[in-house]
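Okay, structure incoming, though there's no sequence with it:
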């Protein structure tokens, strides 16, 4: 690996992500809501470069989390019904995981499969031993809160659209700069 190709930068999306996490931590502390992990992850998954894309990802994320949370509630009910027997985790959990994927695919929410799977697994594996399906509902609400904060972070942020000739000029300039840097690095 050549070190001169590494680029470290702090862009606007990175800053908005950090601020989103900070806002969520504050909200959860003020409301005594507990662990903000799921809300923060939801914000990170949903937050994009601009408002429109964040809305699209946010909608997919909310739908995916509702699906993942619903199946986590079913898992929670199965755990309670069978007194937290290990076989529920070994057999029911993987079957429900497959159902999360099938439902998202069936409703054409393919971009939400990873988020739904993550929500399902995070909720399922963090259900307290004395917890019930209300725990899963609370975590789904956490995802809504995280997505809402991500959307708010991008209100008024729209992508800059270049016309094709300018885009081509910028690409050619970029290629020229790369060639110059590579040429100079050989000496």
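The structure has been received and is ready for your questions. All values reported here derive from a predicted model rather than from experimental measurement.

hey, let's count contacts and neighbours off CA atoms from now on
OK.

what's in contact with stretch 175-183?
For stretch 175-183, there are no surrounding residues in contact (CA atoms under 8 Å, 6 or more residues apart in numbering).

so what's the residue positioned nearest the centre of the chain up against?
Residue closest to the average C-alpha location in the chain (CA atoms, centre = their mean): residue 45, at 2.1 Å. Going by CA under 8 Å, 6+ apart, residue 45 touches 57, 61, 115.

need the contact list for the last one.
Residue 115 is in contact with 45, 61, 64, 65, counting by CA under 8 Å, 6+ apart.

Residue 30 and residue 169, how far apart?
Residue 30 sits 50 Å away from residue 169, taking CA to CA, to the nearest Å as the criterion.

quick one on the thing from earlier: just checking, next helix/strand downstream of the host helix or strand of the residue nearest to the centre of the chain?
Using DSSP states H and E, residue 45 falls within helix 37-46. With elements assigned by DSSP H and E, the helix or strand that comes after helix 37-46 is helix 51-81.

quick check: angle from that following helix to helix 37-46?
If you take axes from the mean of the first three to the mean of the last three CA atoms, to 10 degrees, helix 51-81 sits at 150 degrees to helix 37-46.

Any buried residues in helix 51-81, and which?
Across helix 51-81, burial judged by 16 or more other CA atoms under 10 Å covers 51-55, 57-80.

how far out from the middle of the chain is the helix or strand where residue 21 lies?
Secondary structure assignment for residue 21, by DSSP H and E: helix 12-30. With CA atoms, centre = their mean, to the nearest Å as the basis, helix 12-30 stands 14 Å off its chain's centre.

just stretch 85-102 next, same as before
Worked out by CA atoms, centre = their mean, stretch 85-102 lies 22 Å from the chain centre.

which outside residues touch it?
So stretch 85-102 is contacted by 67, 68, 71, 75, 78, 79, 82, 113, 116, 117, 120, 121 (CA under 8 Å, 6+ apart).

repeat that for 6 Å
residue 113 (CA atoms under 6 Å, 6 or more residues apart in numbering).

and the end-to-end length of it?
26 Å.

likewise stretch 127-138?
End-to-end span of stretch 127-138 (CA to CA): 11 Å.

Presented hereafter is structure B, for comparison with structure A:
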């Protein structure tokens, strides 16, 4: 126990906290109630280099938009063909196949996980009606806020040194 030292709080830790707090302030300023997805995006996108933050943000944004679009498409199809509401687990499974396939076609493997998560969140939380459209759009906007906040903070507040590939 004599040699035990607590590690110091690092700069990325502090910048992540700042990014989350700033997301929450932005949402309060615009009288938006739920900053949850923006805060998650800020945490996920705060990386060890600015380029890694940007790459993560780009992948997350692409995946979020694709998952949102696919979710909107499936919701629209379910409205047109009401029988699909009765088999939501099957349409969700098919939507996952389609989500992974689209990301693969677009050569965006880094976007697959978030694409599937966004699609699932739409299908589970808002499987019908106009609320699902609003949810998908706001989910994309909220994620964008978190990504932008994290990348800007990482770039302009004591930016980390870029790692050079050997």
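Received it, and whenever you're ready, just let me know what you need. Everything quoted here is computed from the prediction, not taken from an experiment.

TM-score for the pair, please.
Comparison of the two superposed chains (TM-score structural alignment, normalised by the length of the second structure) gives a TM-score of 0.80, and 159 aligned residues with a CA RMSD of 2.9 Å.

Tell me how far the helix holding residue 45 of the first structure lies from the chain's centre.
Put simply, helix 37-46 of the first structure sits 5 Å off its chain's centre (CA atoms, centre = their mean).

likewise stretch 46-54 of the first structure?
Centroid separation for stretch 46-54 of the first structure versus its chain: 12 Å, with CA atoms, centre = their mean.

What of stretch 167-180 of the first structure?
Mean C-alpha position of stretch 167-180 of the first structure versus that of the full chain (CA atoms, centre = their mean) differs by 33 Å.

In the second structure, what range does it match?
Following TM-score structural alignment, the aligned partner range for stretch 167-180 of the first structure in the second structure is empty.

Equivalent analysis for stretch 15-27 of the first structure, please.
Using TM-score structural alignment, stretch 15-27 of the first structure lines up with residues 14-26 of the second structure.

State the distance from residue 116 of the second structure to residue 11 of the second structure.
Taking CA to CA, one finds residue 116 of the second structure at 32 Å from residue 11 of the second structure.

between those two, who's got more neighbours?
Ranked by neighbour count (other CA atoms under 10 Å), residue 116 of the second structure and residue 11 place residue 116 first, with 26 against 15.

Contact partners for the more buried one?
Per CA under 6 Å, 6+ apart, neighbours of residue 116 of the second structure: residue 96.

at 7 Å what do you get?
Going by CA atoms under 7 Å, 6 or more residues apart in numbering, residue 116 of the second structure touches 67, 96, 99.

so where does it fall, helix or strand?
Assigned by DSSP H and E, residue 116 of the second structure falls in helix 112-125.

give the contact list for the closest residue to residue 48 of the first structure other than its chain neighbours.
Nearest non-adjacent residue to residue 48 of the first structure, counting by CA to CA, 6 or more residues apart in numbering: residue 54, 4.9 Å away. By CA under 7 Å, 6+ apart, residue 54 of the first structure lies in contact with 46, 47, 48, 151.

ok, residue 54 of the first structure to residue 38 of the first structure distance?
Residue 54 of the first structure is 17 Å from residue 38 of the first structure, by CA to CA.

before we move on, back to that, adding distance to residue 130 of the first structure, write the contacts of residue 45 of the first structure out as TSV.
Shown next, in TSV, are these (distance: CA to CA, whole Å):
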residue	distance to residue 130 of the first structure
57	34
61	28
115	26
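
Residue 182 of the first structure: how many residues sit nearby?
13.

Can you classify it as helix, strand or coil?
Residue 182 of the first structure falls in the helix class when you classify it by DSSP: H, G, I helix; E, B strand; the rest coil.

about what we covered before: list just the nearest of the contacts of residue 116 of the second structure to residue 156 of the second structure.
Set against residue 156 of the second structure, the nearest of the contacts of residue 116 of the second structure by CA to CA is residue 67 (30.3 Å).

isn't the closest one right next to residue 122, touching?
No: applying CA atoms under 7 Å, one finds residue 67 of the second structure not in contact with residue 122, separated by 8.6 Å.

Spit out the residues that contact those two alike.
In contact with both residue 67 of the second structure and residue 122: no residue, using CA under 7 Å, 6+ apart.

now the closest residue to residue 127 of the first structure other than its chain neighbours: how far from residue 101 of the first structure?
Using CA to CA, 6+ apart and skipping residues adjacent in sequence, the residue nearest residue 127 of the first structure is residue 135, 6.8 Å away. Counting by CA to CA, the gap from residue 135 of the first structure to residue 101 of the first structure is 22 Å.

same check, this time on residue 75 of the first structure
Noted for residue 75 of the first structure: a distance of 15 Å to residue 101 of the first structure, by CA to CA.

can you check residue 173 of the first structure too?
In terms of CA to CA, residue 173 of the first structure sits 44 Å off from residue 101 of the first structure.

if you count what's nearby, which of the two comes out ahead?
residue 101 (20 against 12).
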